[in-house]
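Quick one: sequence plus predicted model below, questions after.
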Amino acid sequence: MNVSVVLFTADLRLHDHPPLRAALDGTRQVVPLFVRDRAVDDAGFAVPNRLAFLADCLRDLDAGLRARGGRLVVRSGDLVEQVCRVAAEADADEVHLAADGSAHARRREERLRRALESEGVRLHVHDAVTTAVGPGAVTPGSSDHFAVFTPYFRHWSQWRQREPLGPPRTVRVPDVVGSEALPTRNGLSGLSPGLARGGEVRGRERVARWLRSDIAAYGDGQDDLAGDATSRLSPHLHFGTLSPVELVHRARRVGGPGAEAFVRQLAWRDFHRQVLAARPAAASADYRTRHDRWRSERTAGADIEAWRAGRTGYPVVDAAMRQLRHEGWMHNRGRLLTASFLAKTLYVDWRVGARHFLDLLVDGDVANNQLNWQWMAGTGTDSRPNRVLNPVTQAKRHDPDGAYVRRWLPELEGVAAPAVHEPWKLPGGDRAALGYPDPIVGLSDGLARFRRARERF
């Protein structure tokens, strides 16, 4: 036997792919396999925006493999059953895949290992494929994970990362293994109109442009809502069309404050993964409970719907929520503001917001989404759990000219800053003519309710 199976999961690329390179060792044939996991569908994570981006990624991966003499094999169903079936069809003696620290992935990995070993097939799991530093690579002396980012980042920065790998020149796939048709965007309903296209080629083109011309301004401009100076690489990181290891190396070669700020964001991504790997319950339960008695979807239904629709009466919050619906993506500063508004100003359970984000975000993954929501709700790793972001103050600071607000709220396109951030202060007739709602809650009222709930009088 001289055949390996490479199971692609959240690593849909050919550049810097350790499992693929290991599987190609010597004269081996390889089956590049992607399984549309039924468990992901059953858990409600297969939403339209991510399915469309995934289809782009798989078609791009298949094209890259075909250019090297290979092809992508796609199956659907129970992942363990499908991998074992493909290994038997190909007469493979080993399977390679990237490590994943989530509870679901670890359970799946153990099931897969047992099933393969019963058939005499070895399973090889590779670290630092979907993260720059693996979840368990750096730990404090007194715990199994870092609960505070700053010391984690210090250790993370000192970790000697592996060198990025080039793409393979040739991939030979056994003819005996068949594949389902590649998925496509066609027929998917409910897509965000401005959803970006996926795939490694597009990801590498974007990162090349950004590193060449935009990263220098990232340190000062990452919170500029209208300037949109973020990299917008998060969807590619989520699906693994870009390697976080390679991004760290390339950013450090560029150097400067902007590159340092970008690398720090990559470390935040790894930080959340090591927290969730150590505390998998944090995907749905408070990492640090504050004993909140959140307003429920029943009692706060109207407020929640106004938040989802971008009709809260606070322009910067509404602009961010409408960007989310239109693009399936939201500026990071917008994510913080909308999360603070829902969890603290409206005092609604953070899980309501996290679910809505996962329903729309093309880059939505459990670690980043849930733990960022918990950070903002004050139930996560934030050392200041009772901080509340004032949307008006934040808007004036991060969108001083109102360009971001006017971009997403056509009702306010004729209102200049700073009035655009507080349209309820306009004269009655002018305000009514806008067709834009008054605030659903006073900021002082929301703050008082939150302080009472957290027993901070």
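Thanks, I have the structure now. From a predicted model like this one, the values you see are computed outputs, not experimental measurements. Residues are numbered from 1 along each chain as shown.

When you work out contacts or count neighbours from here on, use the C-alpha atoms and nothing else.
Noted.

can you pull the contacts of residue 422?
By Cα atoms under 8 Å, 6 or more residues apart in numbering, residue 422 lies in contact with 314-315, 392.

where does the stretch of helix or strand residue 340 belongs to sit relative to the chain's centre, distance-wise?
Assigned by DSSP states H and E, residue 340 falls within helix 332-340. Computed by Cα atoms, centre = their mean, to the nearest Å, the chain-centroid distance of helix 332-340 equals 14 Å.

now for it, which elements pack on it?
Applying 3 or more Cα pairs under 8 Å, 6 or more residues apart in numbering; DSSP states H and E, we find helix 332-340 packed against helix 315-327, helix 366-377.

CSV for those, including mean neighbour count?
Listed next are the helices and strands packed on helix 332-340 as CSV, based on neighbours: other Cα atoms under 10 Å:
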stretch, mean neighbour count
helix 315-327, 24
helix 366-377, 24
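
Tell me where the stretch 251-400 of the chain has helices.
Secondary structure of the stretch 251-400 of the chain (DSSP state H, counting those that start in this stretch): helices located at 257-278, 301-309, 315-327, 332-340, 350-360, 366-377, 391-398.

which residues touch residue 344?
Residues near residue 344 by Cα under 8 Å, 6+ apart: 377, 388, 446-447, 450.

try residue 403
For residue 403, the contact set (Cα under 8 Å, 6+ apart) comprises residue 226.

take the one below as the second:
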Amino acid sequence: MNVSVVLFTSDLRLHDHPPLRAALDAAREVVPLFVRDRAVDGAGFAVPNRLAFLADCLRDLDAGLRERGGRLVVRSGDVVEEVCRVACETAAGEVHLSADVSGYAQRREERLRRTLAAQGVRLHVHEAVTTAVAPGTVTPAASDHFAVFTPYFRHWSRQRLRDALGAPRTVRVPDGVGSAGLPSHRGVSVGLASGGETEGRRRLSAWLRGGIADYADRHDDLAGDATSRLSPHLHFGTLSPVELVHRARATGGPGAEAFVRQLAWRDFHRQVLAARPDAAYADYRTRHDRWRTEDTAREEVEAWREGRTGYPVVDAAMRQLRHEGWMHNRGRLLTASFLAKTLYIDWRVGARHFLQLLVDGDVANNQLNWQWVAGTGTDTRPNRVLNPVAQAKRYDPDGAYVRRWVPELAGIEGPVVHEPWKLRGRDRAAVGYPEPVVDLSVGLGRFRRARGLG
């Protein structure tokens, strides 16, 4: 066979890329193809922050291919139509791509398989490219997926991962394959990180050298910012989860073990979504909530989005999201709990806002983490409510995170920075910070009544 096509999706890298390796083994020439999917645009997922990061990733991928004698072919339109068109133009015998888990991805794969088969072209779908352990690899006796993380992690940890692959030395692309120009986009968050495999591997090396050792002790430290910040690279696939697990385990220690556990959580959510695609928009486990909607609680929703709820740690996290297109994991838990449980507003309202800004906005992780916090997902403690003041004092004891992101409070010393409503007289008026949108006890009472807890 002379030509194979590799369809890049959320695996925008050259290192540890099984579809690319298989295509190179099968044919003398390979078409590395990325299709800007108009269905993603139509569904509202093509937002500025992720488009800007994606543009970085595609430019870096193209540069890496050119160093090896190839180039990236970019098309725009319906993915199935464009892949089949390229296969026809090049007389390709095979198409290779990575498996994905969303309902849309599963339907697209089936369409692609049928349409290519009609052209006499074989489709090869490769597992464990965007996950460390493929969905469906480990299942309980009576179900198609694990609904609780702990037993899933126990089985996940016993799996033997495939070896990570090196980047190819040479990629030969057939002459004359037409390509659109590489995209260029600007994000809305001024502090948005740069994308691309080169940047991802640089961050990974720095993390393994200097951050992972303390991760177990410091991953919830809001001000310390001691997480890996690799989630955007995992989302776009500029880093391989298989390689990350191997390298973290080789580093060893409690920090590495805690980091690997987070990678397992990512796989856990993917195996849930693969089995239950409607969990992207419907309660995984209904609590028969009668949520307040965006229409009925508009002022509170806007206060939450803009970071002016009157609860400093919540507002700090929401402002970090707007500025960086990223938020600390503990901040994600706090802001989600505040919206869904303290304000009792439909979790989908919050999930949509996160997807509008998060550079790592990922349907599996975003939606299922929101459901986990809202108590409609896989969480075994569905009625737990996080108190933002108690959480702030625990995870931002010096107030440094709040002062960084809520400048109105930068001059307040001591723990009262987490409870500015306790200031008196002129001090309170001079701050210029809003009153709380709801009393925590009122919010808790409303939630408990709604859940039938008294």
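On my side now, so go ahead. Note that the structure is predicted; figures quoted are calculated from it, not measured.

Assuming the best superposition, what's their TM-score?
TM-score of the superposed chains, computed with TM-score structural alignment, normalised by the length of the second structure, equals 0.99; 454 aligned residues with a Cα RMSD of 0.7 Å.

if we can go back for a sec, tabulate the helices of the stretch 251-400 of the first structure (CSV), appending distance to residue 26 of the first structure.
Shown next, in CSV, are those (distance: least, Cα to Cα, whole Å):
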stretch, distance to residue 26 of the first structure
helix 257-278, 33
helix 301-309, 54
helix 315-327, 44
helix 332-340, 44
helix 350-360, 42
helix 366-377, 37
helix 391-398, 54
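
Can you say which of those helices is nearest to residue 63 of the first structure?
Closest of the helices of the stretch 251-400 of the first structure to residue 63 of the first structure is helix 315-327, at 25.9 Å (criterion: Cα to Cα).

how about the strands in the first structure?
Using DSSP state E, the strands of the first structure run over 3-8, 29-37, 73-77, 94-98, 122-126.

Compare the ones you listed and give me the one nearest residue 165 of the first structure.
Comparing the strands of the first structure by Cα to Cα, strand 122-126 comes nearest, at 13.4 Å.

Average offset of the closest one relative to the second structure?
Once the two models are superposed, strand 122-126 of the first structure sits on average 0.3 Å from its counterpart in the second structure (mean Cα distance after the TM-score superposition for the first structure).

other SSEs contacting that strand?
So strand 122-126 of the first structure, by 3+ Cα pairs under 8 Å, 6+ apart, packs with helix 18-23, strand 94-98, helix 103-117.

which of those is buried the deepest?
Highest mean neighbour count of those: strand 94-98, a mean of 23 (counted as mean count of other Cα atoms under 10 Å).

after superposition, how close is it to the second structure?
On superposition with the second structure, the mean distance recorded for strand 94-98 of the first structure (mean Cα distance after the TM-score superposition for the first structure) is 0.2 Å.

chain center to that strand: distance?
From the chain centre to the centre of strand 94-98 of the first structure is a distance of 24 Å (Cα atoms, centre = their mean).

which strands and helices sit next to it?
For strand 94-98 of the first structure, the elements it packs on are strand 3-8, helix 18-23, strand 122-126, judged by 3+ Cα pairs under 8 Å, 6+ apart.

would you turn the contacts of residue 344 of the first structure into JSON lines with distance to residue 335 of the first structure?
Output for those, formatted as JSON lines (distance: Cα to Cα, whole Å):
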{"residue": "377", "distance to residue 335 of the first structure": "12"}
{"residue": "388", "distance to residue 335 of the first structure": "14"}
{"residue": "446", "distance to residue 335 of the first structure": "19"}
{"residue": "447", "distance to residue 335 of the first structure": "19"}
{"residue": "450", "distance to residue 335 of the first structure": "20"}
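
which of those residues show up in the second structure as well?
When those are mapped onto the second structure and checked using both residues aligned by TM-score structural alignment, their matches' Cα atoms under 8 Å, the preserved contacts are 377, 388, 446-447, 450.
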